[in-house]
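J.: Here is a sequence together with a model predicted from it:
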Amino acid sequence: MKYILTLNAGSSSLKYSVYRTQAGAGLELRAVGQVDRIGSENATLILKREGERDSRELGEADHARAVEAILEICEPHMQGAPVAGIGHRIVHGGTLFDKPAVLNSDILSALHRLVPLAPLHQPHNLSAVRAAMSSFPDAVQVGCFDTAFHRSQPWVDDTFALPREYYDKGIRRYGFHGLSYDYITGELDRIDPDDHHRKTVVAHLGNGASMCAVKGGKSVASTMGFTALDGLPMGTRCGQLDPGVLLYMIAQEGMGHNQIRDLLYTKCGLLGLSGISNDMRELEASTRREAKEAIDYYVFRIRRELGGLTAAIGGLETLVFCGGIGENSATIRGKVCEGMEWLGIEIDPGLNAAGAGIISTGRVTVRVIKTDEELVIARAVDAALAA
């Protein structure tokens, strides 16, 4: 019997899951938790296990201290069995990684060079890797990349209309949320194993949001591109934007690189449009006009991308909602599907309100599936341990 730990690091948080694995028994989820307010003086750790909840105040903590604290709180529940492998969500794998990889110093150096492509994610992902290597020196460390799922995209969806030399330098449409799309396509195969060539659009809607067109289990097109800014508006990120706007901001507003980066990543999206919140739950509960307009724009962009992604795969057979908003907001699902009968999308309001697994009544099957990126990571670690 061994244990696998998965880590999903953000700038000020570290989500984790603990799985037990033993020969012939598969993976068993034993605990989940999160360290919040990393980098502050009052970081906290939460552990949820078998219906129980444990929390601890960590005081001042960086990612290294957060990983140590996770080990301390989980170790008593592991019955003396070792943590054999640790899986890491790493946002950017560039062109090098189209599948999970066992991490070493050379790979970490290559991943560090991708920091400019994901400046708000990659540094924290790599900090967690280094912390885990220090705290678990004997464990296999496996990187799972959000961009890997999209390496199957055709050239026309992988490139921009820039001089070809920039494509060769790595300026491409990488796509993100690949771990979520990997899980969803796997679930579709499990639910309907005889249908391997379905034309599917998956809408991963959360504080970060994107959509992906999938055909035959492979990514054909994605709304996200070179960075995690493109496509749909998100909690605080802008989504699709005319690059001329940035030229204007530089020339007329006198904005520099750091100001623009801060604006696009942290002050736009639902927060910027509404001036209220980046939380869809708060916007849905608000009576203010700005909240309604932010929701309307969010839905408009989803519907517009749905049409384009359907064209990319030559039709639509399945639409999947996942992510925090996609799984929990019947309002957003209803607004996205309203009036889409021309595309074959019709839903039952009662099933939608209940969050049923299938909410459709029309030709296109509309599903609500809870995504599980951590399980995808744990499976990759389990495979590495078995290799």
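T.: That came through fine. Quantities reported herein were computed from a predicted structural model and do not represent experimental measurements.
J.: CA atoms for contacts and neighbours, from now on please.
T.: Fine.
J.: contact partners of the strand or helix carrying Ser210?
T.: Secondary-structure assignment from DSSP states H and E places Ser210 in strand 209-215. Under the contact criterion C-alpha atoms under 8 Å, 6 or more residues apart in numbering, strand 209-215 has outside partners 176-177, 181, 197-205, 219-224, 231-234, 305-306, 309-310, 312-313.
J.: adding another structure so you can compare the two:
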Amino acid sequence: MIDAILVLNGGSSSLKFAVFEGRDELPLLLRGNVSSIGHRPRLRVEASAGRPGIDRSLGDAPINIDNAFAAVASILADGNLLGRVGRVGHRIVHGGRDFTEAMLLDERTLESLRLLESMAPIHQAINLKVVALASELLPQALQIGCFDTAYHSTRPELAKIYALPRAMTETGIVSYGFHGLSYSHIASKLRDRYGVRAGGRTIVAHLGSGASLCAMNAGRSVATTMGFSTLDGLVMSTRCGALDPGVVLHLLQERRLSGDELVTLLYERSGLLGVSGISGDMRTLISSNQLAAAEAVDLFVYRIGREIGSLAAALGGLDTLVFTAGIGENAPLVRERIGVAAVWLGVDLDEERNREGAEVVSSPKSRVDVLVIPADEERAVATEMLISRSAATASTQERSAS
């Protein structure tokens, strides 16, 4: 029976995957990931009904996305799932201005997405490579793209445009915003909790190796810290975050860096890694006794606190603060320090609940609800595939053909 949805979420250092039954409740059949692709890769699969969990090394040497995909394909084959997959959903980081809902990834669409690779140089090419690998493995399945930029497309126009000549704006040099699938998932969880109000004036902190904040009102994006590219906004694991454009001009004109050298510097050698000189991993920095490590953590928290103030101004206040993704879910110290930075907005964390990682970590006297909600971009992709008109049309055509 061809009734399952496979979701693939490829990144610069990992490949996450999940298989759902293709009906409204999206029952989970399988979930796992290949992590640390560039350094001691590891395969993990969650235990599920009738299937034991897996946690094993894939060797000490770096692997590429092809090798990571082969490991995932092996797991799917062992679980007798390959023949059940009728649709494959892909997280695509950049959808540009044209793709604001789930789309069938035919050759015309793929060609348009390839043109956006320079705007997301770390992610887009990997995302499209995974599409090619999945098409080869599962030729019977529809390949459907869901876009991180789509969630932010409803923002006010003033939140999108830069003060550049209008002709440049019209060619697509605007703020797109990213991590939209993560924010869409959080918005759905907030609607489950609060109803249509969805937490009211909310700031969501997606804090992982890539990090951003999103201001949403009643579950809709109002403003976000990432803009034209995934470089903007917060300090990240290896990415610089917001940077005076004059620094880029200086690096080009005075330091004579090439375009490729600049990409490597800003995307791969900056952020927590660049400031600390030790690591881009928050766990390593928190456990270190080096002053440079402490300064990197301080800068991470400072910039988040400053951006929370900016987004609260865009919202006209704050009712709910949500932490999600790797650091947001698993670093109580970071949550505590961000809470202190936002105390002027009425944020007050309960020390014990925060240390335990409870869902609600705010204290009874806090004027702002503070929540920890696990990220689930894979479920967001599957959900988008079910509700999207374009994806529904593609599925109808598939059923008619069969």
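T.: That came through, no problem. Predicted model, so just to flag it, every value in this text is computed and none were measured.
J.: After superposing, what score do the chains get?
T.: With the length set by TM-score structural alignment, normalised by the length of structure 1, the two chains reach a TM-score of 0.92; 384 aligned residues with a C-alpha RMSD of 2.3 Å.
J.: Now a ChimeraX select for only the buried ones of the contacts of strand 209-215 of structure 1.
T.: Filtering the contacts of strand 209-215 of structure 1 down to the buried ones (16 or more other C-alpha atoms under 10 Å) takes a single ChimeraX command:
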select :176,177,181,198,199,200,201,202,203,204,205,219,220,221,222,223,224,231,232,233,234,305,306,309,310,312,313
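J.: In strands, which of the contacts of strand 209-215 of structure 1 appear?
T.: Lys199, Thr200, Val201, Val202, Ala203, His204, Leu205, Ser219, Val220, Ala221, Ser222 (DSSP state E).
J.: Quick check: the fifth one touching Thr318?
T.: No - with contacts counted by C-alpha atoms under 8 Å, Ala203 of structure 1 stays clear of Thr318, the gap being 10.9 Å.
J.: Quick one: the strands in the stretch 251-387 of structure 1, in order.
T.: 318-322, 365-368 (DSSP state E, counting those that start in this stretch).
J.: Adding distance to His124 of structure 1 and mean neighbour count, write those strands out as JSON lines.
T.: Output for these, formatted as JSON lines (distance: least, C-alpha to C-alpha, whole Å; neighbours: other C-alpha atoms under 10 Å):
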{"stretch": "strand 318-322", "distance to His124 of structure 1": "25", "mean neighbour count": "23"}
{"stretch": "strand 365-368", "distance to His124 of structure 1": "30", "mean neighbour count": "22"}
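J.: quick one: which of these is nearest Thr147 of structure 1?
T.: strand 318-322 (17.8 Å; C-alpha to C-alpha).
J.: Specify, as a residue range, where the closest one falls in structure 2.
T.: Here strand 318-322 of structure 1 aligns to structure 2 at residues 320-324, judged by TM-score structural alignment.
J.: so how much does that stretch differ from structure 1 once superposed?
T.: Its matched residues in structure 1 lie on average 0.5 Å from stretch 320-324 of structure 2 after superposition (mean C-alpha distance after the TM-score superposition for structure 1).
J.: how about Gly271 of structure 2, what's its partner in structure 1?
T.: Counting by TM-score structural alignment, Gly271 of structure 2 lines up with Gly269 in structure 1.
J.: any idea how far Ala69 of structure 1 is from that match?
T.: 34 Å (C-alpha to C-alpha, to the nearest Å).
J.: out of those two, which sits in the busier spot?
T.: Gly269 (28 against 19; other C-alpha atoms under 10 Å).
J.: residues in contact with the more buried one?
T.: Taking C-alpha under 8 Å, 6+ apart as the test, what Gly269 of structure 1 contacts is Pro233, Met234, Gly235, Thr236, Arg237, Cys238, Gly239, Asn278.
J.: which of the residues you listed still touch in structure 2?
T.: When you map these onto structure 2 and apply both residues aligned by TM-score structural alignment, their matches' C-alpha atoms under 8 Å, the shared contacts are Pro233, Met234, Gly235, Thr236, Arg237, Cys238, Gly239, Asn278.
J.: so stretch 181-191 of structure 1 aligns onto which residues of structure 2?
T.: Aligned by TM-score structural alignment, stretch 181-191 of structure 1 corresponds to residues 183-193 of structure 2.
J.: tell me how far the matching stretch is from the chain's mean position?
T.: With C-alpha atoms, centre = their mean, to the nearest Å as the basis, stretch 183-193 of structure 2 stands 15 Å off its chain's centre.
J.: average distance between that stretch and structure 1?
T.: Relative to structure 1, stretch 183-193 of structure 2 is 0.4 Å off (mean C-alpha distance after the TM-score superposition for structure 1).
J.: which of the residues in stretch 109-116 of structure 1 are buried?
T.: Neighbour counts over stretch 109-116 of structure 1 (16+ other C-alpha under 10 Å) mark Leu111, His112, Leu114, Val115 as buried.
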